[in-house]
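1. Build me a model from this:
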Amino acid sequence: MTTAKSRREEIYQLAVTAGLASVEELSERFGVTASTIRRDLAALNEQGKLARTYGGALAIGAHPEASLRQRIGEAFEEKQAIARWAAQQVQPRESILLDGGSTVGALAHALRGHADLTVTTPALNTVQELADSPGIHVDCLGGRLRSLSQTFVGPLAEATLERMTFDRVFLGADAVTAEDGICEADQAQTRLKELMARRGQHVYVLADSSKLGQRPFHAWVRLPLPWTLVTDDSADPHQIDLFRSSGVRVHAVERRHMVGDMGEEAGKAS
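-> Alright, predicted model coming up:
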């Protein structure tokens, strides 16, 4: 009889080569119950090795989810420039919602000098960034901690969101397309982002150019229009056109501002 560790490793290897597997198929292959397989898939999902899909199927590719710590160093200058532009949109006395992720985390850092601001977040990195900022009141959405993304997800966070509204909502993404919206590795995160977008007067998706048009995972959420994509000027013009044609506002942060003055205008609007 195989151990849980060896079974999960084999599930991962099968998934990488086959590309798609279902709970039923895996249950039959390993001679265990569907509940056991679901626990295996949940564990592999938490490790960032697999991405869950609807209907009990598991979509698995060669794109394991990176941890928050790994993502912080990727496209660092682009993320900092996007964060600076986003911080300039925030006005005194506003109530804003900050998602998890490295780019939104950079926004949290850029907001440290703001005063008279209320920030709500499910993200531990944002809480840490703003914990000692005297002009910012921080509310944390509780729930189940997802270790890879360092965010709280699940019914508790969702129920809290239903009782709140925000002037601005800033979302992160593993990837984003004009056709299907935000792509994530985890269904619970896409569900939370969907609810976040519903609660904001102005909704922004912060995504550097490497994420546009990509499909690394199989968990999606389409955002209701209008919303604003904030990216950098290395973005493929064709991708920018696709977003604009679908009704999305786009701000492409100019490269010359990526190491520029915080007070300068750091973007251009469609």
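
2. CA atoms for contacts and neighbours, from now on please.
-> OK.

3. what sits against the closest residue to residue 207 other than its chain neighbours?
-> Once flanking residues are discounted, residue 207 sits nearest to residue 231: 5.3 Å by CA to CA, 6 or more residues apart in numbering. Neighbour list for residue 231: 78, 82, 206-209, 250-253 [criterion: CA atoms under 8 Å, 6 or more residues apart in numbering].

4. and those residues, which are buried?
-> 78, 82, 206-209, 250-253 (16 or more other CA atoms under 10 Å).

5. Without its sequence neighbours, what residue ends up closest to residue 175?
-> residue 211 (4.5 Å).

6. same question, residue 222
-> Per CA to CA, 6+ apart, closest to residue 222 is residue 181, 4.4 Å.

7. residues touching that neighbour, list them.
-> By CA under 8 Å, 6+ apart, the contact set of residue 181 is 220-223.

8. same question, residue 246
-> 178-179.

9. repeat for residue 41
-> 8, 50, 52, 58.

10. so of those, which ones are in helices?
-> residue 8 (DSSP state H).

11. farthest-separated two in the contacts of residue 41?
-> Greatest spatial distance in these: 8 and 52, 14.4 Å, computed using CA to CA.

12. I have a second one here; can you model it like the first so I can compare?
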Amino acid sequence: MLSAKARREEIYHLAVTTGLASVEELSARFEVTASTIRRDLALLNGQGRLARTYGGAMAMGAHPEASLRQRTGEAFEQKHAIARWAASVIRPGENILLDAGSTVGALAHELRNFDPLSVTTPGINTLQELADSEGIEVDCLGGRLRTLSQSFVGPLAEAALERMSFDRVFLGADAVTAEDGICEADHAQTRLKELMARRGSVVYLLADSAKLGLRPFHAWARLALPWTLVTDDGADPEQVQKFRDAGVEVQVAAVGGAASTTSAEAAS
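-> Model prediction:
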């Protein structure tokens, strides 16, 4: 069993690399009582290393990028509405590229019973979603693993892309603006997304409404027209209009399962 000091260091490491950690999960992982974990969190909080949250803790002063684990629980209904719309445009037998990320991961979930389909991805969550899908052929873009995003990036992934082409490419983003395109926390990610977009006949960016118009980071990928933004019906109409004015097609997925609207329908 770990010493108390070693356990606290491991708790801090988990909070930095995998995101929000709950008392219950930490208690089970380290085989100690919930009270012991709460004392550990209180000490780490007193040292200014962790911020206490309801039922758990998250790192202070860590990378501002949210982990995949954190993002999966955010805007859950919106992401799955977007994923359902995206799944509806895919046809049997197509060869598609799925980016890493929580929204594209939701799309992978929608595709589990698709047959036949060829999928390429750098995302571990997508690999896990489709691992048992007999009708889907899955290829992984290998490379350097980014722990926070649970995805592969770098020269190896980029070199593999140069040998591929796709019927449809589905990208995710930390944020997106009409002026500058995709905003990410890491330049390796924006580079890979640019290359992904170049390899697809049709390109979709899946981004829930909370991501539109934001600039949380300083790494950008501008997509060449034409491409399609797929968002949810909570999007600010002014933000949506900015994308349309920039020549981007916009698809709005209704949360709750109603029909989506195209940019042309919404503008009429």
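
13. ok so, going back, does the residue nearest to residue 207 of the first structure sit in a helix, a strand or a coil?
-> strand (DSSP: H, G, I helix; E, B strand; the rest coil).

14. if I look at the aligned partner of it in the second structure, how far off is residue 105 of the second structure?
-> Superposed on the second structure with TM-score structural alignment, residue 231 of the first structure falls opposite residue 231. Residue 231 of the second structure sits 15 Å away from residue 105 of the second structure, going by CA to CA, to the nearest Å.

15. And the helices in the stretch 151-268 of the second structure?
-> 155-161, 187-198, 237-245, 263-267 (DSSP state H, counting those that start in this stretch).

16. Return the residues in contact with residue 119 of the second structure.
-> When contacts are counted by CA under 8 Å, 6+ apart, residue 119 of the second structure touches 95-98, 136-139.

17. From residue 183 of the second structure, how far out is residue 252 of the second structure?
-> 20 Å.

18. Can you give me every residue that contacts residue 40 of the second structure?
-> Going by CA under 8 Å, 6+ apart, residue 40 of the second structure touches residue 8.

19. host element of it?
-> Element membership for residue 40 of the second structure (DSSP states H and E) is helix 34-46.

20. What residues in the first structure pair up with that helix?
-> Going by TM-score structural alignment: helix 34-46 of the second structure matches no residues.

21. Could you give the separation of the very next helix or strand once past that helix from the chain centroid?
-> Next along the chain after helix 34-46 of the second structure, taking DSSP H and E as the criterion, comes strand 50-53. In terms of CA atoms, centre = their mean, to the nearest Å, the centre of strand 50-53 of the second structure is found 24 Å from the chain centre.

22. can you list contacts of strand 50-53 of the second structure?
-> Contacts for strand 50-53 of the second structure (CA under 8 Å, 6+ apart): 12, 41-42, 44-45, 57-60.

23. Of all the residues in stretch 176-192 of the first structure, which ones are buried?
-> Neighbour-count burial for stretch 176-192 of the first structure flags 176-178, 181-192 (criterion: 16+ other CA under 10 Å).

24. Just give me how far that stretch sits from the chain centre.
-> Worked out by CA atoms, centre = their mean, stretch 176-192 of the first structure lies 8 Å from the chain centre.

25. And that stretch, end to end?
-> End to end - CA to CA - stretch 176-192 of the first structure spans 16 Å.

26. Kindly report the same for stretch 103-123 of the first structure.
-> Counting by CA to CA, the length from the leading to the trailing residue of stretch 103-123 of the first structure is 12 Å.

27. Looking at the buried ones among the contacts of residue 231 of the first structure, which one is closest to residue 122 of the first structure?
-> Nearest to residue 122 of the first structure among these, with distances taken as CA to CA, is residue 206, at 16.3 Å.

28. can you tell me which residues contact that closest one?
-> Per CA under 8 Å, 6+ apart, neighbours of residue 206 of the first structure: 82-83, 103-104, 170-173, 229-231.

29. Fine, thanks again, bye for now.
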